[in-house]
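Trainee: quick one: sequence and predicted model below, then my questions.
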Amino acid sequence: MSPVRSALRAGRSRGLLELRQSVTNGGDLFNHFFWPVLMLVTLWFLRDRPFGHGDIPLGALVLPSILGMNTAMAMVSMSQQLTADREDGTLLRAKATPNGVLGYLTGKLISVSGGLLIDLAIFLVPALFLVHGLAADRPAAWLGLVAVLALGLVATLPAGAVLGSVFTSARSQGLLTLPVLAVIAISGVFYPITVLPGWLQAVAQGFPVYWLGLGMRSALLPPGAVAVEIGESWRHLETVAVLGAWAVAGLLIAPLVLRRMARRESGSSVAERRDRALQRVR
């Protein structure tokens, strides 16, 4: 078996093990349920609220957007986990084995993607009973949803790995979370983006959150819902183009950045970060 194949196989085993641990650990289970339940509560209050003069309630418009938002937030989860593993020396130990960084990254992609799918299922299954006005009874809707989800993960997870390699401390992750929340706020998750000023619409369209929400709305909503979108179009080609561009850029840049980061890792740098963390605790 080739070294690369062995690394991928080890990464798969590592990712599945981390995923299994996340559904058997009390703290991780709480994290899996916290955001989906919070979003379900939000959806409960929006489920029958009318929007404009159409027949589609605001809750139906919001549901697929929340799915897109949570998919984009996997980027933050990826960054946080990579930063934490860098700080405690896990990445250094991976570097010490042949193709260890490749196996480590493979494992993280599997565990983060699997955790996201669990979170989406916790939210989506009860949400389908809360709101009406969806077109979720069509097989094409679920195929479209899966396609957008897969493309969205490829577009966001490598970007999360790049961001995780930039931060040297888990405490600095707030510098990432706040901008991501700002992007979510202008991406038409809880209200149509067309109510925003034109320049804010242009900014939002540069990030994957808006396009993930748009793609999932196009999959789950009836044709009439397109009236509240920009240009009254689902813009399928633009969705694929923007998410594809993010995916290509991430897949090209992430391995280079991770290899460079791994080369800079050493026992002394891990010990220095640990000492700084202990000083903060004291």
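Mentor: Sure, I can see it.
Trainee: when you work out contacts or count neighbours from here on, use the C-alpha atoms and nothing else.
Mentor: OK.
Trainee: just the buried residues of the helix or strand where residue 201 lies, please?
Mentor: Assigned by DSSP states H and E, residue 201 belongs to helix 198-204. By 16 or more other C-alpha atoms under 10 Å, the buried positions in helix 198-204 come out as 201, 204.
Trainee: what's the first helix or strand after it?
Mentor: Downstream of helix 198-204, the first helix or strand assigned by DSSP H and E is helix 208-220.
Trainee: ok now that following helix, how far from the chain's centre?
Mentor: Relative to its parent chain, helix 208-220 has a centroid offset of 13 Å by C-alpha atoms, centre = their mean, to the nearest Å.
Trainee: ok, the nearest residue to residue 123 once chain neighbours are set aside to residue 218 distance?
Mentor: Nearest non-adjacent residue to residue 123, counting by C-alpha to C-alpha, 6 or more residues apart in numbering: residue 36, 4.8 Å away. Going from residue 36 to residue 218 by C-alpha to C-alpha, to the nearest Å gives 22 Å.
Trainee: got another, please set it beside the one above:
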Amino acid sequence: MNPRAAALRTGLRRGLIEFRHQWTNRDDLVGQLFWTVTTLGALLFMRGDTLPGTSFSLGASNVPGVLGAGIVLNGLSGMAGFLTVDREDGTLLRAKATPNGMLGYLVGKMTSVSLMQVAGMAVTLIPGLFLFSGLATGGAWSWLTLLWVLVLGLAATLPLGAALGSLTTSSRSMAFIMLPVFGLGAISGIFYPVTALPVWVQDIAQVFPMYWLGLGMRSALLPDSAVVVEIGQSWRPWATLGVLAAWAVIGLVLAPILLRRMARRESGSSVAARRERALQRA
């Protein structure tokens, strides 16, 4: 078998194993359940309010935005976090020492994170369909739109997460990734219409994928009447496709370059030094 094909196959198998461990581990399940219950509880408090100019529930309108934000959070911070932890404990060094090991490692991580994201979305969306009326009224078209937005969203965020993870030096530096992501969440129309913000803030939000993922999810799950609170009163599917595809290309170009640079700097002494610093902090 071709070495690269073998690495891809090994990576896929590794990703499936990691995903199975994630969803059979009690602590991980409790964390996922806590996040889901907290999110749905917050949305239920908004159920009595309506979108400006419509009779549609504000809580229901925020379900798609939460799903879009989850893709960004898992794709960027989740992927970067895995790389940072595996770099500190020597996993990346072992992958580097194996023929095509980095390729297999990255395929495995992208597979596991993608599956975790799909499962996490299902855990939030399925109860949401019962708790909030008016979601996914477009039938098969709603689910097809949801699918392409999800696939393109993962393609736009996972490589970027890998690139950001290659730049971090320790788990403590993850704050430099998390804080900007949360900041984008505050201006991307996740919990209120982005048109309520100043125009210059709207312009900034539209540069990054979180806004477009939220918009794509809203176009898939919300009725047409909810479009009145969007920019230009349009779902802008082609713009959503174009921006997410552009970010996917940027990530796929940057990630290999930065990961090769990171791999070249990995050595037994660097791993030992990081472990020593971690022990001193503990």
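Mentor: Done, it's in. Here the structure is a predicted model, which is why all the values come from computation and not from measurement.
Trainee: please state their TM-score.
Mentor: TM-score for the superposed chains, counting by TM-score structural alignment, normalised by the length of structure 1: 0.97, backed by 281 aligned residues with a C-alpha RMSD of 1.0 Å.
Trainee: quick revisit: contacts for the helix holding residue 201 of structure 1, please.
Mentor: For helix 198-204 of structure 1, contacts defined as C-alpha atoms under 8 Å, 6 or more residues apart in numbering pick out 183, 186-187, 193-194, 210.
Trainee: between these, which has the most around it?
Mentor: Compared across the contacts of helix 198-204 of structure 1, residue 187 has the highest neighbour count, 31 neighbours, by other C-alpha atoms under 10 Å.
Trainee: ok, for that one, nearest residue in space, not its chain neighbours?
Mentor: residue 210 (4.7 Å).
Trainee: quick one, helices of the stretch 51-200 of structure 2?
Mentor: Applying DSSP state H, counting those that start in this stretch to the stretch 51-200 of structure 2 gives helices spanning 58-72, 79-88, 91-96, 101-131, 140-167, 175-187, 199-205.
Trainee: contacts only, for residue 22 of structure 1.
Mentor: Per C-alpha under 8 Å, 6+ apart, neighbours of residue 22 of structure 1: 28-29, 115.
Trainee: which residues touch residue 159 of structure 1?
Mentor: Residue 159 of structure 1 neighbours (C-alpha under 8 Å, 6+ apart): 75, 246, 250, 254.
Trainee: looking at those, which are in helices?
Mentor: Taking DSSP state H as the definition of helices, the contacts of residue 159 of structure 1 contribute 75, 246, 250, 254.
Trainee: ok, how many other residues are close to the closest residue to the third one other than its chain neighbours?
Mentor: Here the nearest residue to residue 250 of structure 1 in space, its sequence neighbours aside, is residue 158; by C-alpha to C-alpha, 6+ apart that works out to 4.8 Å. When neighbours are defined as other C-alpha under 10 Å, residue 158 of structure 1 has 26 of them.
Trainee: residue 158 of structure 1 is in contact with residue 257, isn't it?
Mentor: No - with contact defined as C-alpha atoms under 8 Å, residue 158 of structure 1 does not reach residue 257; the gap is 10.4 Å.
Trainee: residues making contact with stretch 245-254 of structure 2?
Mentor: Against stretch 245-254 of structure 2 from outside (C-alpha under 8 Å, 6+ apart): 152, 155-160, 163, 209.
Trainee: for stretch 77-88 of structure 1, same thing?
Mentor: The contact list for stretch 77-88 of structure 1 (C-alpha under 8 Å, 6+ apart) reads 91-92, 108-109, 112, 157, 160-165, 167-170, 173, 270, 273-274.
Trainee: find me the equivalent region of that stretch in structure 2.
Mentor: Counting by TM-score structural alignment, stretch 77-88 of structure 1 lines up with residues 78-89 of structure 2.
Trainee: show me what counts as buried in that stretch.
Mentor: 78-85, 87-88.
Trainee: for stretch 95-106 of structure 1, same thing?
Mentor: Using 16+ other C-alpha under 10 Å as the test for burial, stretch 95-106 of structure 1 gives 95, 99-106.
Trainee: just put those in JSON lines and tack on distance to residue 263 of structure 1.
Mentor: Putting the buried residues of stretch 95-106 of structure 1 into JSON lines (distance: C-alpha to C-alpha, whole Å) gives the following:
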{"residue": "95", "distance to residue 263 of structure 1": "8"}
{"residue": "99", "distance to residue 263 of structure 1": "13"}
{"residue": "100", "distance to residue 263 of structure 1": "12"}
{"residue": "101", "distance to residue 263 of structure 1": "10"}
{"residue": "102", "distance to residue 263 of structure 1": "13"}
{"residue": "103", "distance to residue 263 of structure 1": "16"}
{"residue": "104", "distance to residue 263 of structure 1": "15"}
{"residue": "105", "distance to residue 263 of structure 1": "15"}
{"residue": "106", "distance to residue 263 of structure 1": "18"}
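Trainee: and the furthest pair within those residues?
Mentor: Using C-alpha to C-alpha, the buried residues of stretch 95-106 of structure 1 span at most 13.7 Å, a distance reached by 95 and 106.
Trainee: for the residue nearest to residue 187 of structure 1, give me its contacts.
Mentor: Residues near residue 210 of structure 1 by C-alpha under 8 Å, 6+ apart: 68, 184, 187-189, 204.
Trainee: and it, how far from residue 105 of structure 1?
Mentor: Taking C-alpha to C-alpha, one finds residue 210 of structure 1 at 26 Å from residue 105 of structure 1.
Trainee: now do residue 247 of structure 1
Mentor: Plainly put, residue 247 of structure 1 is 16 Å away from residue 105 of structure 1 if you go by C-alpha to C-alpha.
Trainee: one more: residue 92 of structure 1?
Mentor: Distance, residue 92 of structure 1 to residue 105 of structure 1, by C-alpha to C-alpha: 13 Å.
Trainee: what is the neighbour count of the closest residue to residue 62 of structure 1 other than its chain neighbours?
Mentor: Leaving aside its sequence neighbours, residue 62 of structure 1 sits nearest to residue 190 (C-alpha to C-alpha, 6+ apart; 5.5 Å). Neighbour count for residue 190 of structure 1, taken as other C-alpha under 10 Å: 19.
Trainee: cool, residue 60 of structure 2 as well?
Mentor: Applying other C-alpha under 10 Å, we find 27 residues neighbouring residue 60 of structure 2.
Trainee: coming back round to it: residue 23 of structure 2: which of the contacts of stretch 245-254 of structure 2 is nearest?
Mentor: Distance to residue 23 of structure 2, by C-alpha to C-alpha, is smallest for residue 158 among these, at 20.0 Å.
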